[in-house]
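J.: sharing a sequence plus its predicted fold:
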Amino acid sequence: MKNKTKTLLRIVLYLVLTYVPVYILGFAFSDKNGSLTSVFAGNTLMLYPAIAVIITRIVTKEGFRDSFLGFGKRNSGKYYALAVLYPIALTYVSALLLHLFVVKNGSITDSAALSDGTMAVAMLLLSIVSGFATAVHGFGEELGWRGYLTPKLEELMPTPAAVIVTGIIWALWHGPLLAYGYDFGRDYDFFPYGGFIAMIVMCVFWSAILTWLTKRTGSVYPAALCHMLIDTVLTTNFMPFAVKANGEKFELRTNEFWMLIISVFPMIIVVGTVCMVLLCKKQKPASKASA
């Protein structure tokens, strides 16, 4: 009981240190459209989870053992490869679903993304390089969410529950930006609550994927890399599929909010579910052994 209380106090301290600066900066420098007017705020928001981990570990005298700071167990290379391939696959599967179920008229081959093959390859490569270059931001979040919060929650609850709770906390951490249209815009019913619900769903399934990568390697770096590549590859390469080669937008069967839900969420949910099942299977032998 004493250890659980200590763990809970560490979690509370970590969350306060993670949430407070982000909410202060997020509301103070919001442009009211889901972005920030301050370059400093924009460049530092993703680093606060890591800063919170460092301060929490020092203040509570926990130290830095079990911090997932190594580059991985033996044979971790394939998981680094998956961390790179998943965001690319997510982008193009989402583009295919967009044209199968959302675009009214026109073919995927008519899109701006495929109108110039050389440009499409160049954009993809540039977004991958950008993801690698900004991986420190992904590290800032993943050292916090997957490297600290999830393992701490696992001391209080089963792994699947810890993954879900982390996902919800991670989603709500984006609150100041979501309140003004971050990721999902403003043109949908029940704004901004629909955006909060969508972000929670997305983060819960991504939490499963990134936790699986972290556990399989014993390192936060694959998750950090995957995180940043999702941000750069998906955001750079998906939207050109919604636009014709001449710059006009395709006519859609729904608004952009539901366009994202229908196109992007299916693969996130499917892969996240698979990773959650794998995490559950990994947990069962351990629980039997301890019994």
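T.: Happy to help now that I have it. Numbering: from 1, shown residues only.

J.: C-alpha only now, for contacts and for neighbours.
T.: Will do.

J.: so the nearest residue to Ile261 once chain neighbours are set aside is in which element?
T.: The shortest distance from Ile261 to any non-neighbouring residue, by C-alpha to C-alpha, 6 or more residues apart in numbering, is to Ala198 (7.8 Å). Using DSSP states H and E, Ala198 falls within helix 193-217.

J.: what is that helix packed up against?
T.: helix 77-101, helix 159-172, helix 175-178, helix 221-229, helix 256-290 (3 or more C-alpha pairs under 8 Å, 6 or more residues apart in numbering; DSSP states H and E).

J.: could you redo the last one with a cut-off of 6 Å?
T.: Here helix 193-217 touches helix 159-172, helix 256-290, going by 3 or more C-alpha pairs under 6 Å, 6 or more residues apart in numbering; DSSP states H and E.

J.: then this one, side by side with the first:
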Amino acid sequence: MNKIRNFIFLSFGLSWTIWLLIWLLGMKLGEPISQVGTVLAMWMPALAYFILRKIEPGHYPLKADFRLAFKNNWKYYLLAIWLPAFLTILGLGLYFLIFRSQFSLEFASVEDMLKAVGAEPQGVPLGLIAIFQVIAAVTYGPIINTFFALGEEIGWRGYLYPAFREKFSSLYSHLLTGLIWSLWHLPLNLQGYNFESTYWGVPWLGLVAMFIFCFSIGVLLSFMMEKTGSLWAPALLHGAVNASAGLGILFQIPSEQALSLRILGPTPLGLLSGLPFVIVALIILFKRKDSQL
């Protein structure tokens, strides 16, 4: 367990240092330099792993490689691209079925997003922009995001989850990995990332929601890695999750109520709209013979 602890502490230390510097410099989430810092932080689990492997060669095995093996695993790569969008759409459908007053096809949220970055539609229909966002989420978006997500997948799925599996069942290993991964996001969530900061039960309910999300997504990511033997498959699925996570916001009427309910949805991180991911994760676990605690 000492090696696992070393990896966790170094991963947290490197990433949290970046986020702390961003906070101390007064940069807000979403600003260009802050976004660059977050991308760097996403690669810190990989850096922590490679540092420790350099210090102690042979003591930090990586349970997957960087070969695509696309010919034999093409169906899993297609699943990695499209499954997150499918589950996200199911989740936002469930959310808007309950909170119907928040649904709109006027795409006011798109207009607000454009204004926030100083851009104007200039005669382009907001609906067309929303359609482009949906197309990006199921085509090139996951592929671009893969290179940002790979740093996390090297650390969390390539090393940490398999290290836990040497000692615990699949379910227990996923619970531990999900807990650690969710706590790794803590500096961001405390600043209102993902759930804003006006929901009931802030910040504790947000920690619960983040754990459920990381646990369920982690099961899918590990499934992809185990089926393909490649780190690119979970990185692609991770990238697809990030690419499709904001689809529900496109159809949401921006309001204080919407922000206060962000803990429930319509993104997959919400307790309500994330249920399809949770269900698929539980199905995967229950079909395994080694999922007992």
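T.: Happy to help now that I have it. Model, not experiment: these values are computed from the prediction.

J.: TM-score them against each other, please.
T.: Superposed pair, TM-score by TM-score structural alignment, normalised by the length of structure 1: 0.81. Supporting alignment: 270 aligned residues with a C-alpha RMSD of 3.0 Å.

J.: picking up where we left off before, matching residues in structure 2 for the helix holding Ala198 of structure 1?
T.: Under TM-score structural alignment, helix 193-217 of structure 1 corresponds to residues 204-228 of structure 2.

J.: just the buried positions in the matching stretch, please.
T.: Within stretch 204-228 of structure 2, the residues that count as buried by 16 or more other C-alpha atoms under 10 Å are 206-207, 209-226, 228.

J.: give me the mean distance between that stretch and structure 1.
T.: Compared with structure 1 after fitting, stretch 204-228 of structure 2 deviates on average by 0.9 Å (mean C-alpha distance after the TM-score superposition for structure 1).

J.: circling back to that earlier point, Tyr80 of structure 1: which of the helices and strands packed on helix 193-217 of structure 1 is closest?
T.: helix 256-290 (15.5 Å; C-alpha to C-alpha).

J.: quick check: angle from that closest one to helix 193-217?
T.: Inter-element angle recorded for helix 256-290 of structure 1 and helix 193-217: 40 degrees (by axes from the mean of the first three to the mean of the last three C-alpha atoms, to 10 degrees).

J.: quick one: distance of helix 256-290 of structure 1 to the chain centre.
T.: Between the centre of helix 256-290 of structure 1 and the centre of its chain there are 13 Å (C-alpha atoms, centre = their mean, to the nearest Å).

J.: which strands and helices sit next to that helix?
T.: Using 3+ C-alpha pairs under 6 Å, 6+ apart: helix 256-290 of structure 1 touches helix 77-101, helix 193-217.

J.: tabulate those helices in a markdown table, adding columns for distance to Ala120 of structure 1.
T.: Formatted as a markdown table, these follow (distance: least, C-alpha to C-alpha, whole Å):
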| stretch | distance to Ala120 of structure 1 |
| --- | --- |
| helix 77-101 | 12 |
| helix 193-217 | 26 |
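
J.: which stretch among the ones you listed comes nearest Ile261 of structure 1?
T.: It's helix 193-217; of these, that one is closest to Ile261 of structure 1 (C-alpha to C-alpha) at 7.8 Å.

J.: that older thread, contacting residues around the helix holding Ala198 of structure 1?
T.: Helix 193-217 of structure 1 is contacted from outside by 72-73, 76, 146, 163-164, 167-168, 171, 184, 220, 223, 269, 272, 275-276, using C-alpha atoms under 6 Å, 6 or more residues apart in numbering.

J.: burial count for Lys287 of structure 2?
T.: Applying other C-alpha atoms under 10 Å, we find 9 residues neighbouring Lys287 of structure 2.

J.: still on that earlier bit, for the helices and strands packed on helix 193-217 of structure 1, which one ends up most surrounded?
T.: helix 159-172 (a mean of 21; mean count of other C-alpha atoms under 10 Å).

J.: mean deviation (superposed) between it and structure 2, please.
T.: Helix 159-172 of structure 1 sits 0.7 Å off on average (mean C-alpha distance after the TM-score superposition for structure 1).

J.: show me what that helix is packed against.
T.: The contact analysis (3+ C-alpha pairs under 6 Å, 6+ apart) places helix 159-172 of structure 1 against helix 150-154, helix 193-217.

J.: start and end residues in structure 2 for it, please.
T.: Using TM-score structural alignment, helix 159-172 of structure 1 pairs with 170-183 in structure 2.

J.: report the distance from the matching stretch to the chain centre.
T.: Its chain's average C-alpha position is 14 Å from that of stretch 170-183 of structure 2, according to C-alpha atoms, centre = their mean.

J.: repeat that for stretch 50-62 of structure 2.
T.: Relative to its chain's centre, stretch 50-62 of structure 2 lies at 26 Å (C-alpha atoms, centre = their mean).

J.: again, but for stretch 156-167 of structure 2
T.: Centre-to-centre, stretch 156-167 of structure 2 and its host chain are 18 Å apart (C-alpha atoms, centre = their mean).

J.: buried stuff in it?
T.: Residues Trp156, Arg157, Gly158, Tyr159, Leu160, Tyr161, Pro162, Ala163, Phe164 are the ones in stretch 156-167 of structure 2 that count as buried (16+ other C-alpha under 10 Å).

J.: right, and the last one touches Ser173 too?
T.: Yes: applying C-alpha atoms under 6 Å as the test, Phe164 of structure 2 and Ser173 come out as touching, 5.3 Å apart.

J.: Phe195 of structure 2 versus the nearest residue to Trp200 of structure 2 once chain neighbours are set aside, what's the distance?
T.: Distances taken as C-alpha to C-alpha, 6+ apart put Ser260 closest to Trp200 of structure 2, at 7.2 Å, once the chain neighbours are dropped. According to C-alpha to C-alpha, to the nearest Å, Ser260 of structure 2 and Phe195 of structure 2 sit 8 Å apart.

J.: now the host helix or strand of Thr5 of structure 1 against helix 159-172, angle please.
T.: Taking DSSP H and E as the definition, one finds Thr5 of structure 1 inside helix 2-28. Computed by the same axes, to 10 degrees, the angle separating helix 2-28 of structure 1 from helix 159-172 equals 20 degrees.

J.: what packs against helix 2-28 of structure 1?
T.: Applying 3+ C-alpha pairs under 6 Å, 6+ apart, one finds that helix 2-28 of structure 1 contacts helix 48-59.

J.: compared with structure 2, how much does the helix it packs on deviate?
T.: Average distance between helix 48-59 of structure 1 and its aligned residues in structure 2, after superposition and using mean C-alpha distance after the TM-score superposition for structure 1, equals 1.3 Å.
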